[in-house]
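Asker: The following comprises the amino acid sequence and a computationally predicted model.
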Amino acid sequence: MTRTFRTAAVIGAGTIGLSWTALFAAHGLTVRVSDPRPDLEEALAKALAANAPDLAAQGLDTDGIADRVHVAADITEAVRDADIVQENGPERVEFKKQLFAQLVRETPAHALLLSSSSAIPSTAFTTDIEDAGRILIGHPFNPPHLLPLVEIVPGERTTDESVQKAVDFYTSVGRAPVVERREIPGFVGNRLQNALNRQAVYLVQQGVITPEDLDTVVTHSLGIRYATVGPFLSGHLGGGPGGYRHITDHIGRSMAQMELGEPSQDPEDQERVIQAVEKAYASRPYTELVHTRDREQLAVLAALDNTRRNKRNDDTHRGQTNKEN
């Protein structure tokens, strides 16, 4: 029987750590947060207040959420009775080596040790740790209190039990965990994102399109499509009744022959792209842009949830009708 998750330690209170904190607390966990930033208490209060509407929109009760969040004096205090630890520190191997060695020493033996690492696999920072079986990656997409995906990436010595516990934990806080079968830098989501971003920068550098219009291309085509189906199902449906096999035979070769350019790393070329993006978006306050993004992402998630709920109800009704007949 999986132990009930009652207490979480959040190590690192940047954007990701603050978002995790709000999510965990909204699901009823006691959360202890450790970060050397001098404004930690103020940052937590602001994040909980700002994220409360997003959490409420997901059907979570945010009353008393702040009472479940505690500022820890240090890492030792944060993790002393934790069931899970979610690390959100700098993307540096040496930092993670030292931190996770400390976590193994100071956490309860049952505690699951999770890293929000965006690109570094856990094997890279656990080679000198004897008890690495409960260490693995739990990589979210920003902001994790809103976007459901969590990439669970076990290291070479992560136990199967720890992988299953991670799946159980993230499922219990309303996330959609995906277990990846092999470690690779950047994991899956960021590699896909990186590929698209590199091509986007290349197209702007080449004068093919402006940043605003490129964003419009994505939000009015691929963004809508990929919110409902991924690349492989999209291809399968694009092939008509012949499916993925047909589209591969029909246009696969011509697509493969398309040369995808690499963006220039020349500082002047990069600066032109930066200035173009700033011209497009810097006139609007950051908080306004974030608010708009989150409201629209919540609307998409709510619409998808409603559609899927209706489909489940229809399927149940059809099943009952078939039994009666």
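Answerer: Happy to help now that I have it. Remember, it's a predicted structure, so these values are computed and weren't measured experimentally.
Asker: contacts and neighbour counts: CA atoms only from here.
Answerer: Will do.
Asker: Would you mark the buried spots in stretch 28-46?
Answerer: The neighbour-count check on stretch 28-46 (16 or more other C-alpha atoms under 10 Å) flags Gly28, Leu29, Thr30, Val31, Arg32, Val33, Ser34, Asp35, Leu40, Ala43, Leu44 as buried.
Asker: Just put the residues you listed in CSV and tack on secondary structure and distance to Gln102.
Answerer: As requested, the buried residues of stretch 28-46 are arranged in CSV below (DSSP: H, G, I helix; E, B strand; the rest coil; distance: C-alpha to C-alpha, whole Å):
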residue, secondary structure, distance to Gln102
Gly28, coil, 27
Leu29, coil, 23
Thr30, strand, 21
Val31, strand, 19
Arg32, strand, 17
Val33, strand, 16
Ser34, strand, 14
Asp35, coil, 15
Leu40, helix, 22
Ala43, helix, 25
Leu44, helix, 24
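Asker: The structure to be compared is supplied as follows:
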Amino acid sequence: MRPAPEDVRTVVCAGTGVIGGGWVAYFLARGYDVVAWDPAAGAEERLRHLVDAAWPALTELGLADGADRARLAYEPDLAAACGRADFVQESAPEDLDLKRRLLADIDAVTPEGVVVSSSTSGYGMTDMQTLCTNPGRTVVGHPFNPPYLIPLVEVVGGEQTDADVVSWTADFFRLAGKSVITMDREVPGFIANRLQEALWREALHMVAAGEATVEQIDLSITDGPGLRWPVHGPMLTFHLAGGQGGMAHMLDHFGPSLLSPWTRLVAAELTPELRDAVVDGCDREAAGRSIDDLVAERDRGVIAVLRALGRA
């Protein structure tokens, strides 16, 4: 039987590299018992080193009641590890065949109903759950590096994933202290990686063409839009760029610039439907906050970031 999200006590982390090890550190800091499995030689030593290195940051953020590195157990046998699970987080290398086989192996030895989540950074669960006997309990729980520090997790199921497993997983991660996006549909790379990849590709184009240096590109973000994104993100940032008219004015006034050669990406066609969807989304996210409210909120946040970095 599947425990309620709030009743999870033991988390199994299958795969303990940079991502899996980060998960181990995070779950320990949140007060869970953690059983780790990884077949690689020397994996336990590397894992314990990673946890020790992450612990000062986790301590500064605030440890949950009962948080203790001594609650980590390393188990070399997959069946023995998964047999103790209330929840499984798989973090194997990004190899589709490996993911398929490992998820099937985990499914075969994990108690009935227990959710099996994957840290994959790009594969859809539809493609990974093909060999599982019980694919309904498999779901993507995509973190960001390092998982012990970055709050976001993107949750999305595959075609055979049970709907209640998606909602259960989102609830579990929220209870564990994560910020969760529950995606409505699968898309390769999910949301944040696709946005990150677009910026990365354009940066490589500019370096290759001699249009910008690495240092200029980094400074353009750290001292430019990157200072606003922790506060509002790109959509509300452009909402404010429209002044008192908000996103509607922004799209109507600057929409034609989507066709300007400012990026190598093909621009989405700014249809009335797309315009209305973006405007309505900004209104929902603003949740009653006026443009003036959002401007003040942004300014406070940017000042806080600058001061935290010693740059103001």
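Answerer: Now that the structure is in, tell me what you want to look at. The model shown is predicted, which means the values in this text are computed figures rather than measured ones.
Asker: about what we covered before: switch the buried residues of stretch 28-46 of the first structure over to CSV; also include distance to Phe187 of the first structure.
Answerer: Listed next are the buried residues of stretch 28-46 of the first structure as CSV, based on distance: C-alpha to C-alpha, whole Å:
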residue, distance to Phe187 of the first structure
Gly28, 30
Leu29, 28
Thr30, 30
Val31, 27
Arg32, 28
Val33, 26
Ser34, 26
Asp35, 26
Leu40, 30
Ala43, 29
Leu44, 29
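Asker: ok, which stretches of the second structure are helices?
Answerer: Using DSSP state H, the helices found in the second structure span residues 18-29, 43-61, 78-82, 96-109, 125-128, 163-175, 192-208, 214-222, 233-241, 246-254, 272-286, 291-308.
Asker: which residues of the first structure does stretch 85-96 of the second structure align to?
Answerer: Matched against the first structure by TM-score structural alignment, stretch 85-96 of the second structure falls on residues 82-93.
Asker: How about residues contacting the matching stretch?
Answerer: 5-14, 16-17, 79, 95-96, 107-108, 110-120, 124-125, 138 (C-alpha atoms under 8 Å, 6 or more residues apart in numbering).
Asker: cool, and stretch 68-75 of the first structure?
Answerer: 11, 21, 25, 28-35, 40-41, 78.
Asker: Just to confirm, what residue in the first structure is aligned with Ala241 of the second structure?
Answerer: So Ala241 of the second structure corresponds to Gly238, using TM-score structural alignment.
Asker: ok, its match - how many residues close by?
Answerer: 15 (other C-alpha atoms under 10 Å).
Asker: Now do the same contact list for it.
Answerer: Counting by C-alpha under 8 Å, 6+ apart, Gly238 of the first structure has contacts Tyr244, Ile247.
Asker: mind checking how far it is from Ile247 of the first structure?
Answerer: Distance of Gly238 of the first structure to Ile247 of the first structure, given as C-alpha to C-alpha, to the nearest Å: 7 Å.
Asker: Quick one: map Glu41 of the first structure onto the second structure.
Answerer: Using TM-score structural alignment, Glu41 of the first structure sits opposite Glu44 in the second structure.
Asker: excluding its backbone neighbours, what's nearest its match?
Answerer: Tyr74 (6.7 Å; C-alpha to C-alpha, 6 or more residues apart in numbering).
Asker: Now which residue in the first structure aligns to the one you found?
Answerer: So Tyr74 of the second structure corresponds to Val71, using TM-score structural alignment.
Asker: Look up how far Met255 of the first structure lies from Pro241 of the first structure.
Answerer: Distance from Pro241 of the first structure to Met255 of the first structure, by C-alpha to C-alpha: 20 Å.
Asker: and the end-to-end length of stretch 177-184 of the second structure?
Answerer: Start-to-end span of stretch 177-184 of the second structure (C-alpha to C-alpha) is 22 Å.
Asker: In the first structure, which residues correspond to that stretch?
Answerer: Mapping stretch 177-184 of the second structure onto the first structure (TM-score structural alignment) gives residues 174-181.
Asker: still on that earlier bit, make JSON lines out of the contacts of stretch 68-75 of the first structure and add distance to Val208 of the first structure.
Answerer: Shown next, in JSON lines, are the contacts of stretch 68-75 of the first structure (distance: C-alpha to C-alpha, whole Å):
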{"residue": "Ile11", "distance to Val208 of the first structure": "43"}
{"residue": "Thr21", "distance to Val208 of the first structure": "42"}
{"residue": "Ala25", "distance to Val208 of the first structure": "46"}
{"residue": "Gly28", "distance to Val208 of the first structure": "50"}
{"residue": "Leu29", "distance to Val208 of the first structure": "49"}
{"residue": "Thr30", "distance to Val208 of the first structure": "51"}
{"residue": "Val31", "distance to Val208 of the first structure": "48"}
{"residue": "Arg32", "distance to Val208 of the first structure": "49"}
{"residue": "Val33", "distance to Val208 of the first structure": "46"}
{"residue": "Ser34", "distance to Val208 of the first structure": "46"}
{"residue": "Asp35", "distance to Val208 of the first structure": "44"}
{"residue": "Leu40", "distance to Val208 of the first structure": "44"}
{"residue": "Glu41", "distance to Val208 of the first structure": "47"}
{"residue": "Ala78", "distance to Val208 of the first structure": "51"}
